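Asks: Pasted the sequence and its predicted model underneath.
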Amino acid sequence: MILNEHKGRTVSNKLLKINELYLDNYRAFEDFTIKFDEKLTVLVATNGKGKTAILDAIAVAFGTFVNATGLANGKAFSRTDVLQFTPRNTLVKTVEEKYPLTLRAKGNIDSHDVSWMREIKNPKARTSINNTKPLINYGTKIRELVTQNNDNALPLISYYGTGRLWAQKRATKSKKLSETSRLSGYIDCLDSLSNYKAFKSWYEYICKSELEMKIEAIEKESINPPHNEFEDIRKALQEAVNEVIPNNSGWHDIVYRQKAKAIIMDHSEHGELPVTQLSDGIRSMIGLVADIAYRTIKLNPHLNNAPKETSGIILIDEIDMHLHPKWQQTVLPDMMKAFPKMQFIVSTHSPQVLSTVRKEQIRILEDNRVFTPSSSSLGEDSSVLLSEIMDISSFPPLEIVSKREEYQDLVEDRAYDTNHAKSLRKELIDNYGETNTFIFQMDMLIHKFESMKKVGK
């Protein structure tokens, strides 16, 4: 168990983790098992092969824990999650559901190795909670600790789906009444939409309170003003956002400005702008990082740097969404630097993302199976990963690409002097230019064959 010291006590790094997930009769999965790395797991598959389904299933796996904390709603299975099939040898085509839908999980709950299960047994049944006692007990324990004013560290679980960009959700009455509680850090945590509206309201309060404390100290001409905890919170959140956003955008130091009545960021060339005016990619990442940081601070306001000290599980669907390829090459390392104690489970379509990940942390999903790549991925060329891991040619399926391949075959067969080969070469030069690397490589190969011809080989 990895431990951190805090105020004379130890804070476990394994308060909430998932190590293994088994699914049967769930969407497209039958008798399926996947294991997760303790720090980072990256899911790779073509569309419709189950990346989002696995993230959804993890959210359901922890649904009873979130429910038990008291203020938030967990997730359960729906009827649409049940595997559907068409029976063979029937005169009339029918679609049937296959039961029971079963989920089994293994992980660490409150620093203990545990396993649990959720299922739907039949069409009339609801998602079971009977076999999730360790999660319910831990959620209940957390609720009791908070009501007793105990400052034990609380773990975070949070899910961010592809619809997360600038989600604006209307808070319910119960959410508004509970927004000051530590446990409000769990509200909507499994919703898959980052609630920027909730973050904005909270951060506005933090920045205003910090300023009010400073003004009060000045007015009282205090020699030793009281410690400004709101400033600590603002700096901790800024630090988390600055770990991820500035490197590829230049925007930094997120703060609320009373004059603009908006959350703004600063840029050395563009000055200050409201976050709402920035690009989709930047806004998406700010919303994601700020939401995680906001939740860690809500759950653990007593920690010196909650984003860096809070442990838990972060689920992100399509981590590369809206990001420039250059940013895709740094997003995971930066996120793990901003939240070093979190277990990240993410999906991606990007070879640039995969080039920053060890092969042992990649899970390729294909036809109800899961496997890790046989070749290295960390630091590898993106075009190689596109081919070897994602099984996609780095060249698009265009006619000019077919002609390129045909010309290469002719050169390698030493038929480069034929009229057809010369015609293909001219067409390729017209498209790529005479200084293109491929043309140069083919010319070098022709030169090699011509030299061999002169010496009689």
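Replies: Structure received. Source: prediction; values computed, not measured.
Asks: From now on I want contacts and neighbour counts done on CA atoms only, so please keep to that.
Replies: Will do.
Asks: ok, the closest residue to Trp166 other than its chain neighbours - contacts?
Replies: Leaving aside its sequence neighbours, Trp166 sits nearest to Tyr196 (Cα to Cα, 6 or more residues apart in numbering; 6.0 Å). Applying Cα atoms under 8 Å, 6 or more residues apart in numbering to Tyr196 gives the contacts 166-168, 287, 291.
Asks: nearest spatial neighbour of Ile254, skipping sequence neighbours?
Replies: Leaving aside its chain neighbours, Ile254 sits nearest to Met265 (4.7 Å; criterion: Cα to Cα, 6+ apart).
Asks: got the contact list for the one you found?
Replies: With contact taken as Cα under 8 Å, 6+ apart, Met265 is in contact with 251-255, 272-275.
Asks: Got another one to weigh against that:
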Amino acid sequence: MRIDTLQLENFRGLRQVDLVFPGQMTLLVGVNGVGKSAVLDALAILLSAFVSRLQGNANKARKFSPDDIRVGQSGLRTSLQVSIAEQTLSWSMALNQRAGRDAGYKSELEALNELTKPWAEQIAGDQAPFNLPVAVHYGVQRAVVDTPLRVRDRHVYAQLDAYDEALENTATDFHAFFKWFRQREDLENEQIRDHAGYRDPQLVPVRRAIEQFMTGFSDLRVRRNPMRLTVKKDQVEFNLQQLSDGEKCLLALVADLAQRLTLANPGLADPLEGSGVVLIDEIDLHLHPRLQREVVSKLTGIFPNCQFIVSTHSPQILSHVPDDSVWLLRRDETSAEIVCSRPPVGTFGLDSNSVLEIIMDVPEREPQVKARLRELFVLVDGSQLEEAKALIEDIEKTSGELGELVRAKALIRRKELIGR
């Protein structure tokens, strides 16, 4: 499954948004409050119409609420086009509210119903395994606060559990993954007693995804006394709670996605090659710049048939994707409306300072430092060399050895040699 286009009209702070998603990775970029999270949430709501029908209960689908209607407007409209099962189909949802009347909900889901009905019947009939695309939304409120591992009653996991809480607008705590992992490892350990070297076929791809994504990490496992989840980092064993927030969050996200793909694709030799749509808000959350540089290529490499639509504030990430994979959301100075456009220059390969200044409209230097550097070169040009030297010393105390200071010193030496 792949999302092709999205149209939003009067959704929250967005008057009109028309987006296309041509590649495997799409970045949504912009300052806080321009609607990046809103776009991701709209996608999650529209995708829930697909998931709920597979689950055999269309009423479970998320719906737009009156609070989603843009202030001053009477309704909203949304539309999604996807490519799935070698066909292209669209569905739409609208919500209208007049003064003094209840909201009126309208949806056009005929094509979606035609697609999902036979699939739902096949799932309910417990017929031969077939593969399903995943759809999951990781919101900005995601964290590994604890790792619940005690299992009172064994749960029989089915294919549709791949969609458990996948598109909800709630905090993501990854509890379901940890409970699933504990139960699968118990089953694995039972087999190991009789078959040394046995590895659970559902845990294998999850462990492999972690090891490929998290450099130096291996051997995710449950320790029983006391009960805890551990992982090796550079061959040293850590309690999962001892890792940094960035490491915990990234490990849990990768493992959770791998688990969902494993459940959804019982017919694939390698479940990590399953398809689907993955929405991630603030993909750079808690990540060191080095990990930010790597996260895009690793996600698309380890999950080659998943489409990722993510938001970010990171210039490190922005410079590592093709130019047509970036949508810049900004507020138009004339109309004050939020508009979406491609960046003014190609982003791939740009250095971080250029991304900050050109794409994100953030000055490379603090205004005060820039003003003092301008003052410095005015002094040098005017041959006020002693004053210039004093200013250089002053700037170095607060800002260190800047490249402009090296240039200014060279100009001063040249002026002194030629007698000003």
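Replies: Great, that's in hand. The model shown is predicted, which means the values in this text are computed figures rather than measured ones.
Asks: Kindly provide the TM-score of these chains.
Replies: The TM-score (TM-score structural alignment, normalised by the length of the second structure) is 0.88; 403 aligned residues with a Cα RMSD of 2.6 Å.
Asks: follow-up on the earlier one: next, give me the two most distant ones among the contacts of Tyr196 of the first structure.
Replies: Distance extremes for the contacts of Tyr196 of the first structure: the farthest pair is Gln168 and Asp291 at 12.7 Å, using Cα to Cα.
Asks: Comparing the two, which residue is more hemmed in?
Replies: Between Gln168 of the first structure and Asp291, counted using other Cα atoms under 10 Å, Asp291 has the larger neighbour count: 26 against 13.
Asks: and the gap between the residue nearest to Ile254 of the first structure and Val255 of the first structure?
Replies: 7 Å (Cα to Cα, to the nearest Å).
Asks: which position in the second structure aligns with Thr180 of the first structure?
Replies: Counting by TM-score structural alignment, Thr180 of the first structure lines up with Tyr157 in the second structure.
Asks: which residues touch that match?
Replies: Counted by Cα under 8 Å, 6+ apart, Tyr157 of the second structure has contacts Leu263.
Asks: same thing with the one 4 residues further on?
Replies: By Cα under 8 Å, 6+ apart, the contact set of Asp161 of the second structure is 260, 263-264.
Asks: about what we covered before: can the contacts of Met265 of the first structure go into a markdown table with extra columns for distance to Leu428 of the first structure?
Replies: Listed next are those as a markdown table, based on distance: Cα to Cα, whole Å:
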| residue | distance to Leu428 of the first structure |
| --- | --- |
| Trp251 | 42 |
| His252 | 46 |
| Asp253 | 49 |
| Ile254 | 50 |
| Val255 | 53 |
| Glu272 | 48 |
| Leu273 | 47 |
| Pro274 | 48 |
| Val275 | 46 |
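Asks: Which member of those residues is positioned nearest Ser201 of the first structure?
Replies: Taking Cα to Cα as the measure, Ser201 of the first structure lies nearest Val255 of the contacts of Met265 of the first structure, at 12.2 Å.
Asks: Could you tell me whether Leu27 of the second structure really is in a strand?
Replies: Yes: counting by DSSP: H, G, I helix; E, B strand; the rest coil, Leu27 of the second structure is part of a strand.
Asks: Report how many residues lie close to the equivalent of it over in the first structure.
Replies: Counting by TM-score structural alignment, Leu27 of the second structure lines up with Val42 in the first structure. Neighbourhood size, Val42 of the first structure [other Cα under 10 Å]: 27.
Asks: Val42 of the first structure: what's it in contact with?
Replies: Neighbouring residues of Val42 of the first structure by Cα under 8 Å, 6+ apart: 345-348, 354, 361-363.
Asks: Which of those are buried, as a ChimeraX select command?
Replies: The ChimeraX selection below is limited to those of the contacts of Val42 of the first structure classed as buried (16 or more other Cα atoms under 10 Å):
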select :345,346,347,348,354,361,362,363
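Asks: Next, format the contacts of Val42 of the first structure as a markdown table and append secondary structure.
Replies: Putting these into a markdown table (three-state DSSP) gives the following:
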| residue | secondary structure |
| --- | --- |
| Ile345 | strand |
| Val346 | strand |
| Ser347 | strand |
| Thr348 | strand |
| Leu354 | helix |
| Gln361 | helix |
| Ile362 | strand |
| Arg363 | strand |
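Asks: With secondary structure and neighbour count as extra columns, can I get the contacts of Met265 of the first structure in TSV?
Replies: Below are the contacts of Met265 of the first structure laid out as TSV (DSSP: H, G, I helix; E, B strand; the rest coil; neighbours: other Cα atoms under 10 Å):
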residue	secondary structure	neighbour count
Trp251	coil	25
His252	strand	21
Asp253	strand	20
Ile254	strand	24
Val255	strand	21
Glu272	strand	16
Leu273	strand	16
Pro274	strand	17
Val275	helix	19
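Asks: Filter those residues down to the ones also in contact in the second structure.
Replies: Counting by both residues aligned by TM-score structural alignment, their matches' Cα atoms under 8 Å, the contacts of Met265 of the first structure that remain in contact in the second structure are 251-255, 272-275.
Asks: Next one: the counterpart of Lys133 of the first structure in the second structure from Thr78 of the second structure, what distance?
Replies: Matched by TM-score structural alignment, Lys133 of the first structure corresponds to Glu110 in the second structure. Distance, Glu110 of the second structure to Thr78 of the second structure, by Cα to Cα: 15 Å.
Asks: Please say which of those two ends up with more neighbours.
Replies: Comparing Glu110 of the second structure with Thr78 by neighbour count (other Cα under 10 Å), the higher total belongs to Thr78, at 24 against 12.
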